[in-house]
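**Student:** Quick one, structure for this:
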Amino acid sequence: MRNQLPSYLFTSLVLHWLQRSGVNAALGSQKLVSVGQTMTLMKRNPSADWTVEDWGTWAQNERKTLEMKYGGGHHRKRSSGTNAIVNQNGDSSYYGSLAIGTPPVSYNVILDTGSADLWVAGQGCSAGCEGISSFNPSDSSSFHNDSNTFSITYGSGQAAGYLGQDVVQMAGFQVSNQVFAVCDQVSSGLLSSPVSGLLGLGFETIASSKATPFWETLVTEGAWDQPVMSFHLTRYLNVSDVESLEPGGSFTMGFLNDSLYTGDIDYVDLPVEASYWILPITGITVQNNSVPAPSGQAAYAAIDTGTTLVGGPSDVISQIFDQIPGSSPGSGSFESYYTYPCDTDVTIELSFGGSQSWAISPADFRLTRLTRDTCLGAFFEITSKGSAPSWIVGDTFLKNVYSVFRYSPASVGFAQLSSLAIGLNGNKSIPVPTPTVGSSPASVSATGTIGVSGTKASTSHTHLLTHVMALLIVALGTILI
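**Tutor:** Have a look, this model is predicted:
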């Protein structure tokens, strides 16, 4: 009897066959809208050649960015789809693609549940926009300039420009008059090729533009089968010979991909009015030792796909590292961070008031090796201001769960990753996804109009594709066992 191929390799073969057969080109079109497409995520990885000084600069920018991002300065017919995302620079950030304009042009954007604005670099941007695709309003027949200024500030820089409206497409969905910012001023280092901007997936209440976010228009206008969006993020951190771009997982809108998780989704309702995706931290365990959990607002954590690490109050962070023998506070560029012995595998579990606690892999807790014996931890101290959450829980945690962001009732849910999802971590045989632009996506507008043309045809085509994939998987399994 021949050796059986792992399930993730079956999936890779199936996807490769579908792509060679021309099916992949249809994934963004109306014909497949009813089944739900998945947006493949891309992962961005820190360079293996970074020095300790490089890591120090990056670490401080990460902390300052979070303090600015959550500093209170910017408070203020049905279907489903999937977008393949990219892991950039070793789990540093995850981006997907969307299309803007008539005719549609693809742009790569960071997917960020910790903000609520869509912005892309404009053609007039020079400094800070080298080597990236930029939006030219004159190339789109459907663009409208709103003549309102836009500005958003991060710890490591600023993006500024003006607001406009245009057709925006993503994963088989379209908003015909989406408000977004065209930025002609972008601080150096804020964008890294091939990323052109950012898609905020938080609530309208925190949008600097005051505009309804793309995702919120889709869900409130009834474009989704279910009022949910979800993430599966891959891990390439500390993998040898990792490339700057790797397959990052997937971002789904309007449905849950049950092949990527096991068991039930453990939902916890947001404890405050919808703004950020906030959950209370109710339990912390380090190396099987319990650390006293904060209470009240001090326990509030923003679940943020646009943040690499986990930030929290200094007193709790210090207690976490107290449970790790040989750890010590960082200094200089590593102030607010902690180091620990590299020969120690650190396991941390977090609870958010649901029925389960969720473990962070030692591979994710180890941000990088600074010396032969000293490693840098992925938890660090932040100082929150005003009504900003005390904790920011980023990809260090989210890589270990299937995460779901539910609009109604407003809640965040987590589930255990399936063997298929886990098998994608560090996988070097899977190609990096490329953006596709759908020719006839399901359409809604900010005024409430829902496009319905072609719905019946799309449903039948989708079901046919589903059956074809199922039969192909069974056939491959029969042949290879």
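**Student:** Every contact and neighbour count from this point should use C-alpha atoms.
**Tutor:** Fine.
**Student:** From Ser361, how far out is Asn400?
**Tutor:** In this view, Asn400 and Ser361 are 7 Å apart by Cα to Cα, to the nearest Å.
**Student:** The two: who's more crowded?
**Tutor:** With neighbours defined as other Cα atoms under 10 Å, Asn400 and Ser361 compare such that Asn400 has more, 23 against 17.
**Student:** That one: which element?
**Tutor:** Following DSSP states H and E, there is no helix or strand that holds Asn400.
**Student:** Sequence B follows; please return its structure for comparison with A:
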Amino acid sequence: MQSSLTNASFAYEHTDDLLSEEYIAEIEWDGVPVQVIIDSGSSDTWLVQAGFTCVDADGNEQAEEDCSFGPVFNGTFDEGSIADENFNIEYGDGEFLTGVLGYENVTVAGITVQNQEVALVNYSYWFGDDVTSGLMGLAYPLLTSAYEGTNTSADSEDTLAEYNPIITTMINDGLIDPVFSLALERNSDSGYLALGGLPPVNTTGPYASTPILKIEIYDEPEMAVQYSFYTIIADGYVYEGSENQTADTTQFPIIVDSGTTLVYLPTDIYTDIIALYDPKPIYILEEGASFVLCTATAPSVGVNINGTVFDISAADLIYQDYSITLLGKDYCLVGIQDGTTGPYILGDTFLNNVVAVFDIGASEMRFAANNY
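**Tutor:** Just a heads-up that it's a prediction; the model follows:
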């Protein structure tokens, strides 16, 4: 059942599928509207600060435009900075950022969070989109990335300074019921981030529920006793070609992450699925991903959650908007990739097809087929 708080608000903000790679929304940072990535796979909210240093993967300084941010933030923290702490995060794709921390009034969908702890980035290795100025993380406090001291090279698990991210503050302050939802729509600016309830969209069939797990995804024992990612275990994965259908009931933890474009599955399941494309995909080392002829036929693929199979659209199994040309032929990105040894992720390839309810109060996730 869904938990609730008295006198809490409900609101929603439209999300925009940018470049078929990420979902963004507008928030206000002390009254200044900015575009940010919506990320259920991390917890920090940050903007890039004017005068930041852009670097490559090895830390060599580059021109600012090489990080491809949208408008930089000209200012500091209107509600005060935090002395003797630093912001230091590395994302799963290798991007990394450091900066400073402070307090700001942040408004999302008309709901203003007073004195929210946030970060301003002044050092960045980032694959930007020339639109967004930062990111809003929606996961649990355990994943926040504040550290004691100002020397980033001394940061470690022992110096973590965990804090309440924006979604936790909204709940604790009674601004919303302890739930948020995502109804993402591919190639559209008509998706929703709903705070405190469900988005105003049509769904097909009932909601299927599954617990959010406390589980040690990385080698961090605290993950076994505190919530971190929105981690679930699906009942299985269903995929079929023209001649056969397979239901793989291998159960393993998988993260529901709106900040990741693709789905990453164990190697054996990934191998089974890509073998059903016609023609078969190829792995392109320079891209670090599998691609298939853009004219290929994708198999049927679904995720079984508590007895309900949620189908993934063919449009999400072959990304027509992300293509490269090889020997005069166009190859498109495959929506399901090899997750090797993990962590495994249900990214936008899956989320484009469902309404996902992150019920923090009930410690469960619910899914229904998104009818659009």
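**Student:** Tell me how the two chains score on TM-score.
**Tutor:** Once superposed, chain against chain, the TM-score is 0.79 (TM-score structural alignment, normalised by the length of the second structure); 320 aligned residues with a Cα RMSD of 2.4 Å.
**Student:** For the equivalent of Thr212 of the first structure over in the second structure, which non-adjacent residue is spatially closest?
**Tutor:** Residue pairing (TM-score structural alignment): Thr212 of the first structure is matched to Asn164 of the second structure. With Cα to Cα, 6 or more residues apart in numbering as the criterion, Asn164 of the second structure has its nearest non-adjacent residue at 5.2 Å, and that residue is Pro141.
**Student:** Then Met170 of the first structure?
**Tutor:** Distances taken as Cα to Cα, 6+ apart place Leu98 nearest to Met170 of the first structure, at 4.8 Å, with adjacent residues excluded.
**Student:** Can you find the partner of that neighbour in the second structure?
**Tutor:** Using TM-score structural alignment, the equivalent of Leu98 of the first structure in the second structure is Ile27.
**Student:** From Thr325 of the second structure, how far off is that match?
**Tutor:** 37 Å.
**Student:** Enumerate every residue touching Gln251 of the second structure.
**Tutor:** Ile233, Ala234, Asp235, Gly236 (Cα atoms under 8 Å, 6 or more residues apart in numbering).
**Student:** Map Leu402 of the first structure across to the second structure for me.
**Tutor:** Careful, residue 402 of the first structure is Tyr; it's not Leu. Tyr402 of the first structure maps onto Val355 in the second structure when the alignment is built from TM-score structural alignment.
**Student:** returning to what we had before: pick out whichever of Ile27 and Thr325 of the second structure has more residues nearby.
**Tutor:** Using other Cα under 10 Å as the criterion, Ile27 of the second structure and Thr325 rank with Ile27 on top: 22 against 10.
**Student:** is it true that that one touches Thr112?
**Tutor:** No. The criterion here is Cα atoms under 8 Å, and Ile27 of the second structure misses it with Thr112 at 9.7 Å.
**Student:** Quickly list what's touching both of the two.
**Tutor:** Here Ile27 of the second structure and Thr112 share the contacting residues Val106, scored by Cα under 8 Å, 6+ apart.
**Student:** can you map out the strands along the stretch 201-350 of the second structure?
**Tutor:** Along the stretch 201-350 of the second structure, counting by DSSP state E, counting those that start in this stretch, strands occupy 203-211, 231-233, 236-240, 245-248, 253-256, 263-265, 282-284, 289-293, 300-305, 308-312, 318-326, 329-334, 336-338, 344-346.
**Student:** one step back: how close does the residue nearest to Asn164 of the second structure get to Gly41 of the second structure?
**Tutor:** For Pro141 of the second structure, the distance to Gly41 of the second structure equals 12 Å [Cα to Cα].
**Student:** do the same with Ile284 of the second structure
**Tutor:** Applying Cα to Cα, the value for Ile284 of the second structure to Gly41 of the second structure is 26 Å.
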